[in-house]
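sequence plus predicted model, see below.
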Amino acid sequence: MKITVAKYCIHFLISKGIRIVPGIPGGTILPIYDALAESEIQHILARQEQGAGFIAQGMARSTGQVSACLVSSGPGVANLLTSVSDAFSDSVPLLIFSGQVPRNLLGTDAFQELPTKSIVSHFTKASYLIMDPLELPHILEEAYLLAGSGRPGPVWIDLPKDVQNEFIDLESQESLISPKANDFTRIKANLSELQTAIESTIRLLHSSKKSLFYIGGGAKKSAEALRRLVDSLQIPVVSTLMGLGIFPKENPNFLGMMGMHGSVSANSALGECDLLIALGVRFDDRATGNIATFCPKAKVIHIDIDPKEIGKNKRADVFWKGDLSAFLENLFEVSSKIKKGNFWQPSPEVESASIREEGRIDRFFRSLSSHFRDSDFILTDVGQHQMWTAQYFPFPNERSWITSGGQGTMGFGLPTSIGVSLAHPDANVFCITGDGSIMMNLQELATLRELNSNVKLIIFNNKHLGLVRQQQELFYENRKSGSVFEFQPNFQMLAESFGIPGYKIMLGDRAEEQMKALLKPGPCLLEVMIPSEAGVYPFVPGGKSNQEFILNPPLFDASKKDIENDLCITS
């Protein structure tokens, strides 16, 4: 039996359990869309290709499974680049199918032609331009396994329009139903190297007096094993932005988020520890501050599935390139033989001066969390609201928190929330966004209303690009260049124009009725007016060590040229 390449691609997605595919059609992808029309796959018509990519991300991030997305050539590809680069930075498994001009027009600057493969090769795990239809079955299997194995990430398949219309035999259908293991995409544990890493870790733990776990987003899949090990060893833990939720805030071993807007306890611990056990992290600058002064007293153990991350930013004394769960389980088996009692914490007097100062913001998140179930999700865009959520919200588990980390993409929140809701239709999906971020993919309100998803948008409106304004106040003599919104829409009326209920409160208002409205089925928007001068503290300035944090906003004095000398920086 012969079918077109376009139909083969749809059969392939169905064979992998992919039943929802976002995208936007165009001339060069129409053969696949024609095949899609006759299939059981639900297509989600986004309003812009970036939105389609983030919707696919929402499904992939919340399930851990590979998701797919469809776009046309040229501007369709260009519009999708931001969401794919975001997926690459945060290790999100995606399959992207893009249309391309026919083979005989490649390289002629044809209408809506771009050199897609060469463009996307910089931020995908692999990219393919299908010139021979007979290569398709193998490439699809390879692409799918590559996207979801090892360190996950996006894989791109570019399909010229004439290739989509060609016929191939369906004789490989059996391999689609029961794909054979493909060794080159699987990370195999080297048991000898693992055993060496375990033995070296035990020796360092025995000689350490101030051990510290440093965990990131790569540890989420191993959360249960990690919690069990930490409970056994009683060693404190600090987390990156992406690792939040693995440990609840009330866990006595958990010191909080580290880095630029991390807790005083977490950042102080990094300066004092003599052994750092880094798990599923890449020593990102927002987490480490000045890498030259990061953990100056510590030996470093680094465990990560991506070999490229080992030693890239920080030299490791002990390392293992493999599955984190295998390391944790092996270490747990011998944990009873490891000495206990090196649990330690920075002085509580220091912590009392830190982020708990923002009482009204803290109370808002406490109120919101009282309506939050373990099965619900909370997402953010990027900005001050993201950092406040990270600082204050008590994430109940590792799956509940989703945000854009590596790229820090404004416009992430709304479309990604739609994708999460598609994958989890019974969950409430709370999207904390800002007045700047919401405008960047505002068009997806139409998609949200069309699907009637349980996405609850909460806009923190301070009439500024808040993090930009905050740094301009601190380091640019209070010159607010390009950070003030002179005009804004009426967000409540705007939501209602899309058929979405809208509400508005001032930060600190009693909002019981508005909170109840958020819990009703379907979408909802709540605008929260925030004082424009509100800042996110603690704050580690760029280029400083994590122990050089600003606890409180300074009183600005325009006559002082070197404002950093006027800051209250605590070491």
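Here it is on my side, so go on. Here the structure is a predicted model, which is why all the values come from computation and not from measurement. Residues are numbered from 1 along each chain as shown.

please count neighbours and contacts with C-alpha atoms only from this point.
OK.

count of neighbours near Pro75?
Pro75 has 15 neighbouring residues, counting by other Cα atoms under 10 Å.

Arg227 versus the closest residue to it other than its chain neighbours, what's the distance?
Using Cα to Cα, 6 or more residues apart in numbering and skipping the chain neighbours, the partner closest in space to Pro75 is Gln112 (6.8 Å). Between Gln112 and Arg227 the computed distance is 51 Å (Cα to Cα, to the nearest Å).

again with Phe332
Distance from Phe332 to Arg227, by Cα to Cα: 10 Å.

neighbour count: those two, which is higher?
When Phe332 and Arg227 are compared on other Cα under 10 Å, the one with more neighbours turns out to be Phe332, at 19 against 15.

residue contacts, Leu448?
Ile418, Val455, Pro523 (Cα atoms under 8 Å, 6 or more residues apart in numbering).

same question for Lys339.
Lys339 makes contact with Leu205, His206, Leu233 under the criterion Cα under 8 Å, 6+ apart.

now those residues: which count as buried?
Buried subset of the contacts of Lys339 (neighbour count, 16 or more other Cα atoms under 10 Å): Leu205, Leu233.

how deep is Phe485 tucked in, by neighbour count?
Number of residues near Phe485 (other Cα under 10 Å) recorded here: 12.

before we move on, what about Lys480?
Look at Lys480: counted by other Cα under 10 Å, it has 16 neighbours.

next one for the comparison:
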Amino acid sequence: MREQITVSQYIIRFLESKGIQWIPGVPGGTILPLYESLAESRIEHVLARHEQGAGFIAQGRARTTGEVSAVFVSSGPGVANLITAVADAQRDSIPLLVFSGQVPLALIGTDAFQELPTASIVSPLVKKVYKIEEPNQIIEILDEAYHLSGSGKMGPVWIDLPKNIQTQGIEIPDGNFNLDSLKKEELFTTKRIEEEPAYESLYLFLQEFKSLLEASDFPLLYIGGGAKKEYLRLRDFVSRFQIPAVTTLMGLGIFEKNDPMNLGMMGMHGTVVANEALGVCDLLIAIGVRFDDRATGAIQKFCNQAKVIHIDIDAREIGKNKPVHLRLQKDISEVLPFLIEEDFCIQNTKAWEQIEVWRQIPEQHPMKNILLDFASVLPEGDHYILTDVGQHQMWVAQYFPFANPKSWITSGGQGTMGFGLPTAIGVALSQREAHVFCFSGDGSIMMNLQELSTLKEQNLNVKVILINNEHLGLVKQQQDLFYGSKHSGSKFHFHPDFSLLCQSFGIGYSEWDWSLGTDELQRVLEKKGPAMIEVRIPASWGVYPFVPGGKSNQEYVLDKITM
């Protein structure tokens, strides 16, 4: 006899079968049937204080585990409030499965209470949006949606659920609930490359790759977030063949900070040596990158002396912004084993001599010592470094010695203020024994401040390091540089007392005077549980180097920072 359950019960069983142990969300009338089924399950619900916060909490799990994470919201304003977090996930390729309530089918198109045309609104921001109009659709759609979100170039997928559909019954074939029917693709080995015609294109690519590399006098690796999972092999590759590398913001941590092969972050706030190397390299090997404007500067001036090799999992990204000489659409995991096994003959001695000259150009900043002091007293054990968006984000990116790319989490493509706190909550929920540190600015922290309630409720080991300069720092910096220091809308003329604010939320608070050493800071960091650490800095500090919009990466601004 076939088992009959409701659509909402089926969804919850499906998510249980995928190992999801908690789901963030904000309930409302149109999604209450799903919440009824959730209450009967072993999945914990994390009640966010805002739907945007819920989306970022789900991102925290997805960014640390690499697995598809779910989030529940109601219709209308719930959908609208979630969009920012979903847009952020789309740009950074984060796998989210969104379930939104919708008014009953009979009311769609009548401007019913809390109705929005969800599918048409969110379709540009997701890999796919599904409108459920018949209960049995859910069986096939769930499998497809979950697989789509977590495969290829990962990203958000949205399922819109009319309220009346959620309560309708469906039959499970043969009484079995087997949701793990998708077959995992077998990773091929080096032996298969010559045995199977499907990999002939890879074989030809490797021959051309070798030819271009050996003909190069100044090869340079350009590595992004799409290559993070292969960071150990990438470290081996650059070490073995002595090829210098630059990384994007999202690729930080792939190479160790003190690795001589690592020229650092490139782009708008990249290192001098990274940006100068981009200007003279004659072969650019791009892996897991989008050639976005913050990394490349003026694209028409980017690496014009170089031949470009581009490897990416998404064919749409290859050649989209920059013409390439050699392309390969593949997961980097399928390529690196062969590259490492090759025997390249590389002559780049003169390139290294030039790199050492660029490394002598000073890039000192007081935030460097502050961040290195902070890193020196981190507690033992796993730790994650997150940021919001602004000057503090760029300083952390420039100076923090990340252990690996998994420990570094930030908003890249969308640059979303308010990202840090709720995402840190999601990270801490996924990594209960880890230490989670969220650097935020006095502007960013106010964007999702309400999630301090969620942090306290969950009693998570998250420390918020609040860098307070009483300004929207990057806005002020650009006004100083390009708008005659006309400071419109960049200064906060009122701030809450963050000490009293934390007290009201039941969150520990301390202020770190970085000029007095790290003893008190170390005591705060080692104490378990949530806390905020406020660090006051002058508003005059800027982020440098700085590549102005429309300029090449070699047209950077260097500034002497005064204490």
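Structure received. Computed from a predicted model, the values in this text were never measured in an experiment.

thinking again about what came up before, mind telling me what the residue nearest to Pro75 of structure 1 corresponds to in structure 2?
Correspondence of Gln112 of structure 1 to structure 2, assessed by TM-score structural alignment: Gln114.

kindly report the same for Ser73 of structure 1.
By TM-score structural alignment, Ser73 of structure 1 lines up with Ser75 in structure 2.

part of a strand, is that match?
No - judged by DSSP: H, G, I helix; E, B strand; the rest coil, Ser75 of structure 2 forms no part of a strand; its state is coil.

what's the spacing between it and Asn81 of structure 2?
Distance, Ser75 of structure 2 to Asn81 of structure 2, using Cα to Cα: 10 Å.

do the same with Ala215 of structure 2
Ala215 of structure 2 is 53 Å from Asn81 of structure 2, by Cα to Cα.

which one of the two is surrounded by more residues?
Each of Ala215 of structure 2 and Asn81 has its neighbours counted (other Cα under 10 Å); Asn81 has more, 18 against 14.

spit out the contact partners of the more buried one.
His50, Glu51, Gln52.

could you tell me which of these belong to helices?
In helices, judged by DSSP state H, the following of the contacts of Asn81 of structure 2 are found: Glu51, Gln52.

which among the contacts of Asn81 of structure 2 gets closest to Gln554 of structure 2?
Nearest to Gln554 of structure 2 out of the contacts of Asn81 of structure 2 is Gln52 (Cα to Cα; 37.6 Å).

what lines up with that closest one in structure 1?
Match for Gln52 of structure 2 (TM-score structural alignment): Gln50.

likewise for Ser453 of structure 2?
Using TM-score structural alignment, the equivalent of Ser453 of structure 2 in structure 1 is Ala446.

pretty sure that match belongs to a strand, no?
No - according to three-state DSSP, Ala446 of structure 1 belongs to no strand; its state is helix.

could you give the number of residues near it?
So Ala446 of structure 1, with other Cα under 10 Å, has 18 neighbours.

output the longest helix belonging to structure 1.
Structure 1, longest helix under DSSP H: helix 191-207.

what range in structure 2 matches the helix or strand just after that helix?
Once the chain leaves helix 191-207 of structure 1, the next helix or strand it forms, by DSSP states H and E, is strand 211-215. Alignment of strand 211-215 of structure 1 against structure 2: residues 219-223, by TM-score structural alignment.

and the match of Gln112 of structure 1, how many neighbours does it have?
Neighbours of Gln114 of structure 2 under the rule other Cα under 10 Å: 17.

any idea how far it is from Val79 of structure 2?
In terms of Cα to Cα, Gln114 of structure 2 sits 10 Å off from Val79 of structure 2.

perfect, that will be all.
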